[in-house]
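Asker: Sequence isn't available, so here's the structure alone:
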């Protein structure tokens, strides 16, 4: 082939070798079932078309003939695939229409489109004339605003109302502002309606009451520079006048700005080619931020309007963008110069970083034992830990105290999930420090607003569907990965403060701003390869599933026409001044600005436009501006930074006078906890009191004992926070009614694995659980065990809040005065004597591991994984009493007793403490054996004197 006289541009030696290699790989590899794109390269037809004129010899070989045949078959197959795909899409459309109707009927739901369709069908039916008459009687006139955003169905409804002679029907709209086709708006329905009206029924508003005269003149000049600025012969541009005073203007250092429409010409680094988009965008946003900082300098810019003058504020400035990605880049540039800003737009909360962060955090909350999920959560921007910090946790093999603290926090969040997602996120923001961490960084208000917005939507979904945390996670996953958007999911303003407004052009329609930047006016609409939708000559909307080239071209023309209308909306939002950026940037030639600025001067082709130097582009725009005093000016875009940092030196408004307090305010209200009392704070939310969360002085030996002969036992099970949390979680998930060995093994296996414990511990842990479930748990009823609990007679992890009247160390000591023997509870009395925390009132908060009812009496049960020794005899009553005293668990179960007593008083009409309260049971899990009813189970029942004393001295 190399000597056959083929065009070297199409058949160079390198191209031939590359194509041959691809075909060899295709024939020999597993991909041979798929068509090969290089078959055409060696097809006889293509080779014949590439023979040079000086060489008439066409290479001939059976291989080329076979390649031609394979290529023809491939094209035929692809045509069949396209036809099949079209058929599948049509079948899907029919199925969706039918299924959607059936599901709405099943749910008894109607949406807005259903109401429109119902009304349309009723008006077209035989009795439609009567219905139309009734509607005219009910509504004596119809004024349809924003009619350019209507659709054929709505127009047909109003057309029927207007059929009667003399019925006042006003269709109010501006087709130059029809920019919502993605929402179903159809400007062709407006044009079709207008085409049926005679001239004396047409009325035009020729006055712009938004913009100053100079700015209106500039916009007139720009859109009059092209005979068809909106690329649609049915939509023309008619110059208007301004309804504002000529004295209304933006003043720079006391002088009016003569040209309020400012074109910035983008300066390229390389004058021989168009600038690439990412580089251009980065420079543009920096220049815009710098210009805004300069305008906001004290004394620089003043707005003069209605005879009044005031300084330009950040809230007077709007930056109009086309996408939310552009909005983020602009906001980052403003933040770098300390300029306050807010985003307005139609972006959905589910496409934000915070939504994805929250999803990862909730996954870790749902399965706190899976350390990989926890690491992913901690690495999110919301949690704020660095990769080095998390790597240090991994290197420490879980022994890092900070890592252990995070484990406990997420286990606590998991326990709080029973109260719903709001409870989880509230504690995440407060107790995990997320709120303070987020607000301390740039853009923190935006992040916090998004987190709270997600929380609200999750709570709403949870309330409507009664979902659990896993269901809420699935719900959030679907919305993040899908395309869900409605009014409730639109991004909210992060602040009401005076700030620069960053808005999409679509959102800005109908609004006005004193000063506007349109930094991406040059950005042309992308030639998407998606749906091919266009209007036929009759004005009907057509979806071409075959995606024919001609129809794709028509769809592109309609897309370009809407881009021209979008530009018009952007450039007409300003009152006093508007900036826009133009230049030779990739894709800019397809922007409507090219038609307006260079009509008749440059061929609309990339090569011709790129050949212009930036100064030539500037000159052509200035020539347009020089045609009369039109209020348009052009200059090279200023450097990316002006060196200005915005400083808000404006004095805050004077606050109303306040009354003087006659007494100092109280600051002693707080949420107290058992752990807080022992740690010396007395307050602040604390995680569940799982064995090791008492005080730093109350510690356990975390060394792993040598396994006993004959295999691992529960005495060998690791100690510390992670092990204790794991055992608590197993009992939390057990269903005691009924409880068999298979259930125990399955639950224990799942929880052990989730918490990172090896399967070798399963026999020891399962055996311990079986012993605990079959142990005699109540002193007065030796035959009763936990496995005999009735369904619904127990509750795990019962959270409580008790109102406190007066909490102080001396109050706690007074509660136990004379109630416990000094000798038996010496360690506990020492702890009481050393209590030291601030006096307070408020609430006492805590969690009870298990509350159950048996024979009309209610019991408190707490699981303890404390290691007291390696033999059952180490868990006798004396040893456990000493541990209970030393660990202050005696105080813990007395507080739990007060909580349950207060609850039972409100739930049981004839409640009596002596009759209904059974007592507190503390189960030392390592010490429970099936043949010793005294080993590992500590039972006490606080006296009625204590309860009465606490209600008088402690509780409110």
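Answerer: Thanks, I have it. No experiment lies behind these values; they were computed from the predicted model shown.
Asker: When you work out contacts or count neighbours from here on, use the C-alpha atoms and nothing else.
Answerer: Will do.
Asker: For the helix or strand residue 861 falls within, name the packing helices and strands.
Answerer: Taking DSSP states H and E as the definition, one finds residue 861 inside strand 857-864. Contacts defined by 3 or more Cα pairs under 8 Å, 6 or more residues apart in numbering; DSSP states H and E place strand 857-864 against strand 840-854, helix 889-907, helix 913-916, strand 917-924.
Asker: Kindly reformat the ones you listed as TSV containing mean neighbour count.
Answerer: Output for the helices and strands packed on strand 857-864, formatted as TSV (neighbours: other Cα atoms under 10 Å):
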stretch	mean neighbour count
strand 840-854	21
helix 889-907	18
helix 913-916	14
strand 917-924	22
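Asker: what helix or strand does residue 726 sit in?
Answerer: helix 721-733.
Asker: ok and that helix relative to strand 857-864, angle-wise?
Answerer: 150 degrees (axes from the mean of the first three to the mean of the last three Cα atoms, to 10 degrees).
Asker: re the thing from before, can you redo the helices and strands packed on strand 857-864 as TSV with distance to residue 171?
Answerer: Shown next, in TSV, are the helices and strands packed on strand 857-864 (distance: least, Cα to Cα, whole Å):
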stretch	distance to residue 171
strand 840-854	63
helix 889-907	65
helix 913-916	76
strand 917-924	76
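Asker: Presented hereafter is structure B, for comparison with structure A:
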């Protein structure tokens, strides 16, 4: 960016002002700190309303001119929805309606009466244009600017954008690996292989650095090539020096008082020392790699351990030891030097590959826009500022230096308020809204130091000081906990300011059996005096007690002794806040033991689950169906559920093995032809995966086993993975590419929003939520059981990322390749600071109660058993500053904290934790029933269908709204009581397989429709052999049906659509068609594709349709009048199976696969009439006729219903045969008067004036 703005020293010295959103002045840069629960989104939407009205700015702004930026897609949609609802409230208020929003009411009162009508129009316009509002994620904003202002930003117009850069990174890493590692000598290759294993291992260690583009190296490492050369030379010298000097060195060491722990006892002639020399001798004699580093370091001068009084030899006395120290130093430097080289090399290749493909990733959008703004060109920032004079940046605590540079480059550096205060066209506003106490996303690149730095450069600093979320006692407890420490967030730049509660908070009370007024309840877990309390045991005991307390709460609630303002406490009112899935699993097990259901919500990736790993085995088997080893691996997964005995049978039983191989080969073909999703669904169906997972989970009796086999969770993950695979398959070419992509995700997934674990159930369950996931949410009751369990800091990670103060006195992010002592301490300090912010987030989620657990867990270190509580956030707030801590000290610290504070209580976790389950009569998954609606409700505009009109109609044997694809098994036996010609009394086909015993139901109906949609009727002999196998594979129809189906389809196509017998019509009730088809030679086989339209979709507009009016109209023409449906206003939608033209007339045909009986007798005209009436197909073809009538009236200049409409055929496929004309074929042509009257009915304003005349004369006015 250009020159940085000077510090606002006045803002630094003064406390932030309390914010009044009604009077906040716009213009310049302003920071609004919004503590948890203080109405941040409410404030943003209120400021948005002011900007729409032009309140406090030169002129009103439109939705397209107000820039609102947040950091996730979900937050963007939520913000848009909240703003929409707020504008709706404002619109109602300015209409003169009563509202309950004091801010909007004040805005109305402050608006001059003469301007209120204009304000109303502005709100109306905003509601209509809100979908085009400038509400973006940071990446969405950058993409919009680079796209719309490509010329000003000097960006190539045809740049592509991708969310997934893993393919480019994959290639960059492998390119570097080949170039850097393949030429290495064996001894160096051994080091690289040991440290990283393979390219993916290198990426895992480098991932934090590759994502931190703004970080600088702490210091340049040795160049890898130079280091490798020095190491080779040192090795050659050591190989010469060791044989000459080993004996003298051994004698020298024996003369010294060596440390017994490292070298062994002197009385035994230092056996460990002898082993070290043997190892070095063996390396020299047989080894081709590097000498053992452990021995080199132990024998180095700086690492030599002597007993008290011993003197370390000088370099001149022990030159070989000095040589070993130099060699050990060079060997130890190999990893950091390689990492440094890899970081630079991979980053360069990564950028080159994207540039060559002209592709931008989310991070590229930021860097590209920042670079464009930083260029010596005023055009781009001026263009952005002109388009968006005001910007509101939400969740600003999650920003980073690059993101802040973008906004300061637009609103601060070049066009600050001071520069433009006399220029109304350029009066700009930058409002940054956030809470540094909730900055918990460092792992995503968020940088709290950027927030602090930005605050120093703002012109004004405000804060929201009233918590509207929590009860008064809950707020008081959190206030007290954090305000007792002089520096609660390990930074004077992040102070804790207590917040207030409104008067309404007094009504937020959870009435309990115990009448305990404390909202923040500390529960302390003591340790064993001798053995301490290890982390695993502590975690188990904490989970058990939390589950016991939840059981007590739910039991009391079921007995009417625990309830809030909205009713009794229920399971889903309770949240357990954890840090990761391991804590969640322990908690879920404890709840399961007590018969309490729970669901886990996290930001974890679905690719980190067991199901994801098992899916990889299944995919490999599907991709390689002849590989029996891959198939055995797939069968062994819990998803497919084969036991060891079944897999053994697979190995031994040739017939069984071939059957399974054939099944997977068929699935391989499904994947090849139709995609991965159909293949996986077919596999799930054939292996009964859904039933098995759900049944296995419910059948478990042991709580831990039940938790391990959580069927809903696993089924959700399976479906989620299948969707991700299907989505990715549209971008990649072939099975191998998809399989490679999937396996890469298992190794190094980026955890995008689409990959986050989904909620497996929406039942009334206790919610287990990660603290990160809980941010922004609220729960009536929260449990925070595990925050006192310290992270394992015994192993120092390399490389490390942390902040340090540079020469200019600013905080900068650095990466430390070597893992220095100072860097390690800084990194631990920053981790503790973020843990404190995580604790703040956790404790500000509950409305009424929070159970906070403290355990003094210890760890065995070199100097004994030591407490780890001082390394945790709660330990820090309690003032536990060292590892010498026992339970008494914790109790004392907690009592001092809570002295004379009613809002906080202290209890000890009992030695015998209550394990009683929730009584079965108090099942937390309550059975709810809906109340009866007593008031009249006006149904809004909607899209209806034929099925919706008939769903409440009960007639004969048919279920409401049933169609052939759903109730294909329904049989009509009316024809059996009639006199049927003898020649039709036998089945059409002999043998086991025929059209009458072909599969029934939805699958069969969809299959038969698909074939008729895909073939050319005029050349069915050619098309059927091609299309039948595909459709049969798609719908799982056994191959042995192909011959039967081929013959059947040909018979259907050649069946004449005429000569329908009417001799028995008098025995059938309801409307009977008196119209005969006009073309005796017509059959489907004569219809070419040029004369047919498949699946014609239509929408019929409705002003308002009532069942009484439609019934009256149908009754006038002899049709059934038993319809019952809610008033419909909007559209009536439908699809016509087949529309065709024959000799100048247009016909409708609908295929029915209904099974009416086991021989041709059952498909006589009378039986068909019963089916038509029972299913209300008559209404269906009347609606189809109206749709065709309207369509043709627009397309044919001289259209006439009688001349151009041929009628409607309902083709019952099981009964159609060229050998028995008329069977299975139902025909009708609704009267013209009916269609015209129905047309008027659907246009309500015409209906009442035209209905009578249309019925009487058959013509329209």
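Answerer: Happy to help now that I have it. Owing to the predicted nature of the structure, the values given are computational and were not obtained by experimental measurement.
Asker: Assuming the best superposition, what's their TM-score?
Answerer: Aligned and superposed, the two chains score 0.68 in TM-score terms (TM-score structural alignment, normalised by the length of structure 1); 735 aligned residues with a Cα RMSD of 4.5 Å.
Asker: quick one on the thing from earlier: structure 2: matching residues for the helix holding residue 726 of structure 1?
Answerer: Using TM-score structural alignment, helix 721-733 of structure 1 lines up with nothing in structure 2.
Asker: Residue 1217 of structure 2 - how many residues pack around it?
Answerer: Using other Cα atoms under 10 Å, residue 1217 of structure 2 is surrounded by 23 other residues.
Asker: do the same with residue 266 of structure 1
Answerer: 24.
Asker: Residue in structure 2 paired with it?
Answerer: So, by TM-score structural alignment, residue 266 of structure 1 is matched to residue 525.
Asker: where's that match relative to residue 612 of structure 2, distance?
Answerer: According to Cα to Cα, to the nearest Å, residue 525 of structure 2 and residue 612 of structure 2 sit 37 Å apart.
Asker: cool, residue 1207 of structure 2 as well?
Answerer: 55 Å.
Asker: about what we covered before: OK, contacts around the match of residue 266 of structure 1?
Answerer: 542, 853, 854, 855, 856, 908, 909 (Cα atoms under 8 Å, 6 or more residues apart in numbering).
Asker: Helix or strand next in line after the strand holding residue 861 of structure 1, which one?
Answerer: helix 877-886.
Asker: quick one: that next one to helix 889-907, angle?
Answerer: 80 degrees.
Asker: Show me what helix 877-886 of structure 1 is packed up against.
Answerer: Against helix 877-886 of structure 1 (3+ Cα pairs under 8 Å, 6+ apart) you get helix 826-834, strand 937-940.
Asker: Onto which residues of structure 2 does the shortest one map?
Answerer: Which is strand 937-940 of structure 1. Under the criterion TM-score structural alignment, strand 937-940 of structure 1 matches nothing in structure 2.
Asker: Give me the packing partners of the helix or strand following that strand, helices and strands only.
Answerer: Proceeding N to C from strand 937-940 of structure 1, the next assigned helix or strand is helix 944-953, under DSSP H and E. Secondary-structure packing of helix 944-953 of structure 1 (3+ Cα pairs under 8 Å, 6+ apart): helix 809-815, helix 889-907.
Asker: List the buried residues for helix 944-953 of structure 1?
Answerer: 946, 947, 950, 951, 953 (16 or more other Cα atoms under 10 Å).
Asker: Verify the contact between the last one and residue 810 for me.
Answerer: So the one you mean is residue 953 of structure 1. No: judged on Cα atoms under 8 Å, residue 953 of structure 1 makes no contact with residue 810 at a distance of 10.5 Å.
Asker: Would you agree residue 1169 of structure 2 is in contact with residue 1225?
Answerer: No: checked against Cα under 8 Å, the pair residue 1169 of structure 2 and residue 1225 is beyond contact range at 10.0 Å.
Asker: the more surrounded of these two?
Answerer: residue 1225 (26 against 23).
Asker: Any figure for the gap between that one and residue 1165 of structure 2?
Answerer: 7 Å.
Asker: I'd like the distance between the aligned residue in structure 2 for residue 334 of structure 1 and residue 437 of structure 2.
Answerer: Matched across to structure 2, residue 334 of structure 1 falls on residue 591, judged by TM-score structural alignment. According to Cα to Cα, residue 591 of structure 2 and residue 437 of structure 2 sit 31 Å apart.
Asker: Count the residues that sit near whichever residue in structure 1 pairs up with residue 714 of structure 2.
Answerer: In structure 1, the residue matched to residue 714 of structure 2 (TM-score structural alignment) is residue 447. The local packing of residue 447 of structure 1 (other Cα under 10 Å) involves 22 other residues.
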